[in-house]
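Student: Dropping a prediction and its sequence here:
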Amino acid sequence: MKRFAFVLILLIAIVGFFGWAIAQDAGYVLISYDRFRYESSFWIFLGLIACLWLLAMVVHWVLGLLHTSGALVNPWSRRHRERRVSKASRSGLRELAEGQWSHALGHLRSAAEHDHQPLVHYLGAARAANELGEHEQSDELLRKAREREPESGLAVGLTQAQLQIARGQYGEARETLNALHSDHPRHAYVLTLLQQLYVQLQDWSALCRLLPELRKHRVLPPARLSELELLAWTAALEQTGQASAPSNEDALQALNQKWQTVPSGLRTEPLLVRAYADGLSRLGADAKAEDVLYAALKRQFDDRLVERYGRVRGQDPARQLANAENWLKANPENAELLLALGRLSMRNALWGKARDYLEASLRFEHRPGTCAELARLLAQLGDNERSNRLFQEGLGLLDQSSSNRIQTTSSS
């Protein structure tokens, strides 16, 4: 209230001053230039200047309002276009995450066409089109993204490879990823996608060649990388051992060459040794397979290798049996070793010893395979009654094992 009274008094004083000044002297202003001539009193001229200043301020305010206005004042203003693009972007990205592919495609494509940085919108629209089965439109959107932002070749290429893998276009995805790998050899995600693609294609040889780069650039955790390395080399050996070749000698040479490329630190792994020995046996090189298994078992005893050692047909069955019996001293209750000894004893026609070993194996662990081996031996020895019982027992163990696997699968 006091401030209002003060302003009112001040305003009255100013008006009174101007009234007194005008009454004292109206003043005179003359402006002349060439043929132009302007005459007025000083106070009218001062009022004209004040009106011009006020007009300029109003024009400045109106222009600023038009520049920053929304749809009510100027529907075509730049700010309104940015709002529409932003709204389309938010809606499209949300719909993409929600799986509303058709709506997401429309909004993201519209946002991409009007945005100065359209990459994210084009990539999202391409994914939505791919989910709708519109593969040509998806590829076209990726092409536009590359044209609008030429420096985004890596992002576009990665998205294209992912979409090609999702479509099952593994050959095209491989070409795309190989091109990206050539341009970006250290890029972790390019290497990851290549690794996943090789596993999908079961191209184990290519994966084995990629493994050193995966380790060098630390693309995967050490434990996962070691697991993948073991899987890849094991599968590569199995694949080579099963591959068709013009001759058995060529296939055997390819298998031996593949074994030589296995990293030295992995050649003692039981899974790899077993895969190599299986390939040798399959190609008729049982003698070498027996040597490989024996050398590995001398370094480290392993049930999986013992099982193979009992099956492989070496050059000297007696020596093979003696080797296996030497391991029995340190592993007297090993059911797998006793089974292998039973099989080797049968190969040497030592029927009584074979029976003892197989029965001992059954005492420590009931297995269908052991029951079958002992049943065959007993049938050969004329004990048909017990042989039939063992066959039935083995079948029961197989049925029980199958039921357990089904229950485990159902519960998982």
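Tutor: Looks like it came in fine.

Student: make it CA atoms for all contacts and neighbour counts henceforth
Tutor: Noted.

Student: now the helices for the stretch 1-150 of the chain?
Tutor: 2-24, 42-68, 78-98, 101-114, 119-131, 135-148 (DSSP state H, counting those that start in this stretch).

Student: got it, and the stretch 201-350 of the chain?
Tutor: Going by DSSP H, counting those that start in this stretch, the stretch 201-350 of the chain shows helices at 204-216, 222-242, 248-261, 270-282, 286-299, 303-311, 317-328, 335-347.

Student: now for the very next helix or strand once past the last one, which elements pack on it?
Tutor: What that stands for is helix 335-347. The helix or strand immediately downstream of helix 335-347 is helix 351-364, counting by DSSP states H and E. Helix 351-364 makes packing contacts with helix 335-347, helix 368-381 when contacts are defined by 3 or more Cα pairs under 8 Å, 6 or more residues apart in numbering; DSSP states H and E.

Student: Check it against this one:
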Amino acid sequence: MRALFWTLTLFALAVAFALLAKVNTGTAMIHIPHYFNIEIPLNALVVLIIIAFSLVYFLIRAIVTTVALPTKVKKFHAERKQAEANTAMQDALVAYFEGRHSRAERLASKALTLETKNKARAISALVAAAASDTIKNFGKRDEYLARSELAMEDTQLAKLMTIATLQVKAHQYAEALETIGNAQKIAPKLTSALRLELTARQKLGHHAQIPPLIEQLEKSEAINQPQAERMRRHALANQLADEIRDASQFKRFWNKLDSSLHTDPRLVSVASKKLNEWDDHEQAGDLVTKALETQWDAQLALAYAQPLEGMPNKECLRRIQQAEKWLQQHPGDASLLLTLGRLCKQQQLWGKSKSYLEASLAVADSAVTHIELARLLTQLEEHEEARLHFEAAASAVEEALAEES
């Protein structure tokens, strides 16, 4: 369509020029003193001027094109090289996410060689480093991470986060915390950095620092409320178990907790164990009693019989009476029956202990209960029956291990 338009235009111009030539009959004189004096038709002069202009124009174009040719060739090669670098980087990313990490490292290295822009080179180096780490080529990984492109301000955070992730993956948690600290100087509220810090502190047992991290992650909606609450309680229980050393320290810790946590089964279980270690059996029993009366928990009921040794007779009898009251409300609870069996055994109430342990086994076959009953029967010198329960316990353990495998 365009060719037809230009053809018609040229024909129209030719017709117009022919008509104009017929009308225009003037002449032009070119006079240079002492040299020549030329008189030519005006139409011929116009044609000569057009031809001269065209020749000069095309000559200049040819010169300019010739001069610019090396630059164009250089630009062409640079564009082709950039296209190859882009293709290599895209293929490297695809290979990395496909799990083909050796190929990803090779392609990212190629992109790093071909790429000319520092920022793109830095990205290529990070991908190559991550791929090298996955295939355990740590020498290459460190070489890529040491690239000068990664020292730029624009890529500093990406470099630090990549290093921190690799350090956590390699269980270098202390080093990871230092790297994360440097990253947080650049981006204090970076969610991914908070996640890595949380993982590192959990592994290192920095339990006191975990709740503030959970609160920040919850505010940024990186974790939901139930998940945050579960993690917070787990951290507090670990802090109580690992960092509280005496009764006065425990009192300060316990009083700072929200009242709703005073009946949390895991926290109460750890707290009662601590109090029993400090021979405060009465307070330990009260904590478990309050928690179980608020919300029944079969696992916490087992803690009511702890410790088996060292508990005063008065406290043991008090717990037996309380547990028997609970049994009226939870008659088929195997854990509560096991607890009663242990408490009665502690008080040398052999008959009651045996009946409770047998009742617990009737509800749920348990290796632990078989062993408790076997030990009781051994004390009562009923060795054959004790042997049968030890064998039953061994069978239960074997079945559990087979299910796990």
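Tutor: Good, I have the coordinates. The model shown is predicted, which means the values in this text are computed figures rather than measured ones.

Student: residues near the nearest residue to W350 of the second structure once chain neighbours are set aside, how many?
Tutor: Nearest residue to W350 of the second structure in three dimensions, chain neighbours excluded: C344, at 6.9 Å (Cα to Cα, 6 or more residues apart in numbering). By other Cα atoms under 10 Å, the residues close to C344 of the second structure number 22.

Student: Equivalent analysis for D183 of the first structure, please.
Tutor: Neighbour tally, D183 of the first structure, other Cα under 10 Å: 11.

Student: Let me have the helices of the stretch 1-150 of the first structure in TSV, extended by distance to L252 of the first structure.
Tutor: Converted to TSV, the helices of the stretch 1-150 of the first structure look like this (distance: least, Cα to Cα, whole Å):
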stretch	distance to L252 of the first structure
helix 2-24	107
helix 42-68	79
helix 78-98	52
helix 101-114	53
helix 119-131	45
helix 135-148	45
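
Student: Redo the ones you listed as a markdown table? Include mean neighbour count and distance to N384 of the first structure.
Tutor: Formatted as a markdown table, the helices of the stretch 1-150 of the first structure follow (neighbours: other Cα atoms under 10 Å; distance: least, Cα to Cα, whole Å):
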| stretch | mean neighbour count | distance to N384 of the first structure |
| --- | --- | --- |
| helix 2-24 | 11 | 123 |
| helix 42-68 | 12 | 101 |
| helix 78-98 | 17 | 68 |
| helix 101-114 | 22 | 69 |
| helix 119-131 | 25 | 64 |
| helix 135-148 | 18 | 67 |
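
Student: most tightly surrounded among the helices of the stretch 201-350 of the first structure?
Tutor: Mean neighbours per residue, mean count of other Cα atoms under 10 Å, is largest over these for helix 335-347, with a mean of 26.

Student: still on that earlier bit, the helices and strands packed on helix 351-364 of the first structure: which one's closest to K87 of the first structure?
Tutor: Closest to K87 of the first structure of these, according to Cα to Cα: helix 368-381, at 67.2 Å.

Student: Now do the closest one against helix 335-347: the angle between them, please.
Tutor: 30 degrees (axes from the mean of the first three to the mean of the last three Cα atoms, to 10 degrees).

Student: Reformat the helices of the stretch 201-350 of the first structure as TSV; add distance to V85 of the first structure.
Tutor: Shown next, in TSV, are the helices of the stretch 201-350 of the first structure (distance: least, Cα to Cα, whole Å):
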stretch	distance to V85 of the first structure
helix 204-216	41
helix 222-242	43
helix 248-261	56
helix 270-282	58
helix 286-299	67
helix 303-311	64
helix 317-328	76
helix 335-347	70
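
Student: quick one: which of those helices is nearest L193 of the first structure?
Tutor: The nearest among the helices of the stretch 201-350 of the first structure, by Cα to Cα, is helix 204-216 at 11.2 Å.

Student: follow-up on the earlier one: wait, which of the helices of the stretch 1-150 of the first structure is closest to L358 of the first structure?
Tutor: helix 119-131 (58.9 Å).

Student: If I take that closest one and helix 135-148, what angle do their directions form?
Tutor: Using the same axes, to 10 degrees: helix 119-131 of the first structure against helix 135-148 is 170 degrees.

Student: In contact with whichever residue in the first structure pairs up with L160 of the second structure, which residues?
Tutor: Alignment note (TM-score structural alignment): L160 of the second structure maps to G157 of the first structure. Counting by Cα atoms under 8 Å, 6 or more residues apart in numbering, G157 of the first structure makes contact with T176, L177, L180.

Student: In the second structure, what residue corresponds to the second one?
Tutor: Think L177 of the first structure. In the second structure, L177 of the first structure lands on I180 (TM-score structural alignment).

Student: That match and A193 touch, don't they?
Tutor: Yes. Between I180 of the second structure and A193 there is a contact at 6.2 Å, judged by Cα atoms under 8 Å.

Student: Find residues that contact each of these two.
Tutor: M161.

Student: what about H330 of the second structure, neighbour count?
Tutor: For H330 of the second structure, using other Cα under 10 Å, the count is 15.

Student: what's the nearest residue to D154 of the second structure if we skip its chain neighbours?
Tutor: Nearest non-adjacent residue to D154 of the second structure (Cα to Cα, 6+ apart): K119, at 7.5 Å.

Student: For Q184 of the second structure, see how far away that neighbour is.
Tutor: Counting by Cα to Cα, to the nearest Å, the separation of K119 of the second structure from Q184 of the second structure is 21 Å.

Student: Okay then, goodbye and thanks.
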